[in-house]
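>>> After the sequence you'll find the predicted model.
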Amino acid sequence: MVDDMDVDLDREFLQDLKDLKVLITDKDLLDQHK
């Protein structure tokens, strides 16, 4: 049971990281276009 929760948390964490990375990448691209 605990293992399942850990896996879910990891998955959400990775998804958040991916979203963050995309946001940061978008910001960099926007900055370059100025």
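Perfect, thanks for sending it.
>>> Please count neighbours and contacts with C-alpha atoms only from this point.
Will do.
>>> L30: helix or strand, and which one exactly?
Taking DSSP states H and E as the definition, L30 sits inside helix 2-33.
>>> what separates that helix from the chain centre, distance-wise?
Helix 2-33 sits 0 Å away from the centroid of its parent chain (Cα atoms, centre = their mean, to the nearest Å).
>>> and if you look at stretch 20-34?
Using Cα atoms, centre = their mean, the offset of stretch 20-34 from its chain centre is 14 Å.
>>> if we can go back for a sec, so what secondary structure elements neighbour the helix holding L30?
Helices and strands touching helix 2-33, as assessed by 3 or more Cα pairs under 8 Å, 6 or more residues apart in numbering; DSSP states H and E, are absent.
>>> putting a second one here so we can go through both:
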Amino acid sequence: MFFVNCLLFLEKTQKALLREVEFMSGKLSIRKKELEQ
């Protein structure tokens, strides 16, 4: 059971990190577009 909980936790953190990364890269690309104008 402990092992399963660890896997679920890792999956959640991985998804959260991916979301964070997508958010940051989205911000960066918006900033890039602003600079290019």
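On my side now, so go ahead. Note that the structure is a prediction, hence the values are computed from the model and not measured.
>>> Give me the TM-score for this pair.
After superposition, the two chains reach a TM-score (TM-score structural alignment, normalised by the length of the first structure) of 0.95; 33 aligned residues with a Cα RMSD of 0.2 Å.
>>> Count the residues that sit near T13 of the second structure.
By other Cα atoms under 10 Å, the residues close to T13 of the second structure number 12.
>>> and what of E20 of the second structure?
12.
>>> counterpart of it in the first structure?
Correspondence of E20 of the second structure to the first structure, assessed by TM-score structural alignment: D16.
>>> how about the helix holding L30 of the first structure: buried residues?
Residues of helix 2-33 of the first structure classed as buried by neighbour count (16 or more other Cα atoms under 10 Å): none.
>>> about what we covered before: compute the distance between the match of E20 of the second structure and M1 of the first structure, please.
D16 of the first structure sits 23 Å away from M1 of the first structure, taking Cα to Cα, to the nearest Å as the criterion.
>>> now swap in L29 of the first structure and tell me
For L29 of the first structure, the distance to M1 of the first structure equals 42 Å [Cα to Cα].
>>> ok, back up a step: from D10 of the first structure, how far off is the match of E20 of the second structure?
Counting by Cα to Cα - D16 of the first structure and D10 of the first structure are separated by 10 Å.
>>> Contacts made by stretch 17-28 of the first structure with the rest, please.
Outside stretch 17-28 of the first structure, not one residue touches it by Cα atoms under 8 Å, 6 or more residues apart in numbering.
>>> and it, how far from the second structure on average?
Mean deviation of stretch 17-28 of the first structure relative to the second structure after superposition (mean Cα distance after the TM-score superposition for the first structure): 0.2 Å.
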